[in-house]
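[1] Mind looking at a prediction? Sequence and model below.
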Amino acid sequence: MSDLAAAPAAARPNLNGLWVAPPLIVLALSFLYPLALIARSAVLGETGAPDWSGVLATLDSRPFLNALLNTGEIAVASTAGCLALGLALALILAFVPFPGAPLAARLIDTFIALPTFLITLAFTFLYGSAGILNGALTQGFGLAEPPVHFLYSAWGVILAEVTVYSPFVLRPLLAAFSLIDQSQIEVAGLLGARPWRIVRSVILPAALPAAIAGGSLCLLLTVNEFGIVLFIGAKGVITLPLLIYDKAIQESDYQAACVIAIVNVALSLGLFGLYRVAARRLGG
């Protein structure tokens, strides 16, 4: 009897692995299929036949090369600014006790939830041609023209991105600082080490994985930033996302837009891999 009861159970198919099917289907429909359509449109010309000359012409064009250079320069500069500002804020919030430090950290975190164009709009009111700063300088010194114009340049884009994305560096740094043994800092202070040497020898080595993780995430986000660049409208500052928009919407050159989009996706995936490696190192 026991053998007869066990036979149907043994014959049942193993369905434990089927739970992966729904997420794979969602991934294929939401990401892989649209990406395949973009890749197909990048390779095929208007006739529907492979058009590699169009691909090479796009990759060798001056607008694409300038956009690639602008994207890299702005992303690297913004990431460096995020690291510098995030590190300074994290050191102050973690090791310089003052009333309201937790509230200040929460207020800084709110920048993560805000749309990027709101920060850019606020900067327009502050630093724009008719903004508060230019208005005060023009009236105070009797100037005929507004003296501050950096907002409508690559520096304005960098400043906005640093303001928006610095919390992505601040958060992991604060988490890393909370794991530092305070006795090490106290011993270093008792031995006569100056504050900067304590930061350099004790704090920064422990925070390096967090800084790498936060910095690589900022690099990924700034490479793909579109709203800030579009809203500021800096003359001559065209990045890859903005060039894709121009090619697709303004010029209706969908093959060139898809070619540039594939480059942008490849760059983003590479940076995401860097972020995952850094995050894994931080967690391990």
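    Nice, thanks for sending it over.

[2] alpha carbons only for contacts and neighbour counts from here, please
    Will do.

[3] what about Glu225, which helix or strand?
    If you go by DSSP states H and E, Glu225 is not part of any helix or strand.

[4] Quick check: it touching Pro241?
    Yes. Using CA atoms under 8 Å, Glu225 is in contact with Pro241, at 7.1 Å.

[5] which parts of stretch 130-142 are buried?
    Judged by neighbour count using 16 or more other CA atoms under 10 Å, the buried positions of stretch 130-142 are Gly131, Leu133, Asn134, Gly135, Thr138.

[6] Give the buried residues for the helix or strand where Ile92 lies.
    Ile92 is part of helix 62-95, with elements assigned from DSSP H and E. Neighbour-count burial for helix 62-95, counted by 16+ other CA under 10 Å, picks out 64, 66-68, 70-87, 89-91, 93-94.

[7] And for stretch 192-204?
    Buried residues in stretch 192-204, counted by 16+ other CA under 10 Å: Ile198, Val202, Ile203, Leu204.

[8] which residues are in contact with that stretch?
    Stretch 192-204 is contacted from outside by Phe177, Ile180, Gln184, Ile185, Ala188, Gly189, using CA atoms under 8 Å, 6 or more residues apart in numbering.

[9] Out of those, which end up buried?
    Phe177, Ile185, Ala188.

[10] Let me know the helix or strand that the second one is in.
    In this structure, Ile185 sits in helix 182-190 according to DSSP H and E.

[11] Past that helix, which element shows up next along the chain?
    Next in sequence after helix 182-190, counting helices and strands by DSSP H and E, comes helix 195-198.

[12] gap between that following helix and the chain center?
    30 Å (CA atoms, centre = their mean, to the nearest Å).

[13] can you give me the angle the helix or strand that it is followed by makes with helix 62-95?
    The helix or strand immediately downstream of helix 195-198 is helix 204-223, counting by DSSP H and E. Angle, helix 204-223 to helix 62-95, by axes from the mean of the first three to the mean of the last three CA atoms, to 10 degrees: 140 degrees.

[14] where's Thr222 relative to Val20, distance?
    From Thr222 over to Val20 the distance is 33 Å, taken as CA to CA, to the nearest Å.

[15] just Ala261 next, same as before
    From Ala261 over to Val20 the distance is 29 Å, taken as CA to CA.

[16] for Arg276, same thing?
    Arg276 sits 22 Å away from Val20, going by CA to CA.

[17] Check it against this one:
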Amino acid sequence: MPTFALPLLFVLPLLFVAVMFGWPLLALAARAFGDGASTDLPQLLSDANAADLLWFTIAQAAASTAATLVIGLPIAWVLATYELRGALALRVIVTIPFVLPTVVVGVAFSVLLGDRGPLGWLGIGASLWAIILAHMFFNIAVVVRTVGSVWAQLDPRAEQAARTLGANRWRVLRTVTLPALAPAIASAASVVFLFCATSFGVVLILGAGRYNTLETEIYRQAIGFFKLPAAVALSMVQIVVVAVVVTVSALLSRRARAAGAPRRRRKPHGRQWLPVAAILTVSLVILIAPPAVLLWRSVRPTVGGSWNLDGYRALFESVNGQTPWQSMQYSLISATWAMVIAMVLGLLGALALVRARGVLAGAATVVAMLPLGVSAVTVGLGYLVILTGMPREISTSPAIVPAVQALIACPLVIRILVPAMGLVDDRLRQATATLGARPLRVWWTVDLPVIKRALCAAAGFAFVIAIGEFGATSFVARPDTTTVPVLIGASLAKPGSGNFATAMACSVMMLVVTAAVVALIEVVRKDEGGEF
């Protein structure tokens, strides 16, 4: 592609990010500090206990990341090393938590670990441990996919040589395998840390007001106390943290790209079944227990009460003029449009990033990934400020929700497509161009066959991320544009077993939809590595 075309690839993605991401943040900052009545930034941060919030945010994110690595790395080893019957189903089960709405994950662990839940005897229902476990459940897929894709393509000859020289399995793992996997592990850890540091729904529900991160405190200051200056000041701190983590993640992900042909998986035999069976058992319990408890409480909303389908019947009963089933229909339509927007912009952004070099590439990567990590609450508040000053035709437009969802999904599309595009041999492009093919024909005949599975996977993940988005969508949704995650949050905020049953039934409905999409993605990507 001609060098002059490179800036053109950036135009649409950068314009979209500037309008949909930069504009709300600037509008919120102007609203908070524009009147001149606010105190200085250090004083605002001091009054909001920013230092303590930052410390707790980093500490819980680090603990959650460590727990995720402890569980995720063994699963990555099993899937990368052994040929197992049911491996496809295991990949689906591992991936489902990552695409569930965070509010659903929070509800699942609240029910599972609550006083009257199956694991209530542990006494950790509303505690730091509950937050860490929920984050671990949510982020296992990041570790399994990122590390597993590299592990599956490590050259086995180095390990074989070490074994020939007398090293046992543990020494080979410590001295050969783990050093080779270190960049991938660090890359996965940085992404998990980012998601845990900016987690909203999980901390809001499981923290129960006792534990607050920067994200939940931004919400509390803005919505609970309507102190916009304090909320914006905390958002600035969070943006700095996110920018640092995204930069580190971008650098590590470049080093973590897998190279070489996939190693040959083998069937476990003899003693090899012991660690494999143990890992599979523990992982399946961890991954299946929360969805199972959602299903259980959807048909038995009151512990010790009768079994019933009241929650599912309520899906067809009107709530504020719209039934939950209509909310699901709107969610599907909205997520489809968000997927289309995210795919177009993500593809252009990925093409630009692959062709960019040096400082430009690094800066563009950080800008592209920022919407994935910056406070959805902050972005949502910014939209409220903007929309209140717009004509009713715009402020109530049903196009706003899919546009916001596309903003959140676009960075994930880019993250999936960039590694796939990096596998295209540039010599083939040059040879095709030499034969007279135009740039679009070169891309269609050379690039597309290589990245078509990644495109399908990116589209699937964009869809499920969009349909499950909760933070920013909750601020821009209207009665006729209410998505299912927003409806779940509203139902949980209302007292009564009926509202709880409706929330559980909606959560199960979301679980079924995301599981179906993830299963389709895995079928498309069967036997193909890849990272998020």
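    Nice, thanks for sending it over. This structure is a prediction, so every number in the text was calculated from the model and none was measured.

[18] circling back: report the two of the buried residues of stretch 130-142 of structure 1 separated the most.
    Greatest spatial distance among those (CA to CA): Gly131 and Thr138, at 10.5 Å.

[19] what's the counterpart of Val162 of structure 1 in structure 2?
    The pairwise alignment with structure 2 assigns Val162 of structure 1 to Met136, based on TM-score structural alignment.

[20] burial count for Ala154 of structure 1?
    22 (other CA atoms under 10 Å).

[21] how about the helices of the stretch 401-532 of structure 2, start to end?
    Counting by DSSP state H, counting those that start in this stretch, the stretch 401-532 of structure 2 has helices at residues 426-434, 439-442, 448-468, 473-476, 484-492, 497-524.

[22] looking at these, which is closest to Leu44 of structure 2?
    For the helices of the stretch 401-532 of structure 2, the distance to Leu44 of structure 2 is smallest for helix 473-476, at 24.1 Å, taking CA to CA.

[23] what range in structure 1 does that closest one sit on?
    Under TM-score structural alignment, there's no match for helix 473-476 of structure 2.

[24] Now do the helices in the stretch 201-350 of structure 2.
    Here the stretch 201-350 of structure 2 has its helices, by DSSP H, counting those that start in this stretch, at 201-207, 214-219, 228-255, 273-299, 310-313, 324-355.

[25] Dump these to CSV, plus mean neighbour count and distance to Tyr383 of structure 2.
    Formatted as CSV, the helices of the stretch 201-350 of structure 2 follow (neighbours: other CA atoms under 10 Å; distance: least, CA to CA, whole Å):
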stretch, mean neighbour count, distance to Tyr383 of structure 2
helix 201-207, 25, 19
helix 214-219, 26, 14
helix 228-255, 21, 13
helix 273-299, 17, 32
helix 310-313, 18, 33
helix 324-355, 22, 17
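
[26] Among those, which comes closest to Leu511 of structure 2?
    When the helices of the stretch 201-350 of structure 2 are compared by CA to CA, helix 273-299 sits nearest Leu511 of structure 2, at 7.6 Å.

[27] quick one: that closest one to chain centroid distance?
    That offset, for helix 273-299 of structure 2, works out to 21 Å (CA atoms, centre = their mean).

[28] In structure 1, what range does it match?
    Using TM-score structural alignment, helix 273-299 of structure 2 pairs with nothing in structure 1.

[29] So which elements touch that helix?
    When contacts are defined as 3 or more CA pairs under 8 Å, 6 or more residues apart in numbering; DSSP states H and E, helix 273-299 of structure 2 sits against helix 50-81, helix 87-99, helix 102-113, helix 310-313, helix 497-524.

[30] Format the ones you listed as JSON lines; extra columns: distance to Tyr211 of structure 2.
    Output for these, formatted as JSON lines (distance: least, CA to CA, whole Å):
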{"stretch": "helix 50-81", "distance to Tyr211 of structure 2": "8"}
{"stretch": "helix 87-99", "distance to Tyr211 of structure 2": "23"}
{"stretch": "helix 102-113", "distance to Tyr211 of structure 2": "14"}
{"stretch": "helix 310-313", "distance to Tyr211 of structure 2": "30"}
{"stretch": "helix 497-524", "distance to Tyr211 of structure 2": "23"}
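
[31] Tell me which of those helices approaches Gln326 of structure 2 most closely.
    Closest of these to Gln326 of structure 2 is helix 497-524, at 11.6 Å (criterion: CA to CA).

[32] which residues of structure 1 does that closest one align to?
    Taking TM-score structural alignment as the measure, structure 1 aligns no residues with helix 497-524 of structure 2.

[33] repeat for stretch 250-257 of structure 2
    Using TM-score structural alignment, stretch 250-257 of structure 2 lines up with residues 276-283 of structure 1.

[34] Report the mean deviation for that stretch after fitting onto structure 2.
    Stretch 276-283 of structure 1 differs from its equivalent in structure 2 by a mean of 1.4 Å after superposition (mean CA distance after the TM-score superposition for structure 1).

[35] my read: Ala176 of structure 1 touches Ile212, true?
    No. Assessed by CA under 8 Å, Ala176 of structure 1 is found out of contact with Ile212, at 11.7 Å.

[36] Would you work out how far apart the start and end of stretch 123-134 of structure 1 are?
    Start-to-end, stretch 123-134 of structure 1 (CA to CA) is 12 Å.

[37] which SS class is Leu84 of structure 2?
    The three-state label for Leu84 of structure 2, taken from DSSP: H, G, I helix; E, B strand; the rest coil, comes out as coil.

[38] Spatially nearest residue to the residue positioned nearest the centre of structure 2 (excluding sequence neighbours)?
    The C-alpha lying nearest the average C-alpha coordinate of structure 2 belongs to Phe98 (CA atoms, centre = their mean; 5.8 Å). Among residues not flanking Phe98 of structure 2 along the chain, Phe138 sits closest, at 4.9 Å (CA to CA, 6 or more residues apart in numbering).

[39] Would you mind pulling up the elements that the helix or strand where that neighbour lies packs against?
    Element membership of Phe138 of structure 2, judged by DSSP H and E, is helix 128-151. Under the contact criterion of 3+ CA pairs under 8 Å, 6+ apart, helix 128-151 of structure 2 touches helix 50-81, helix 87-99, helix 102-113, helix 178-197, helix 201-207.
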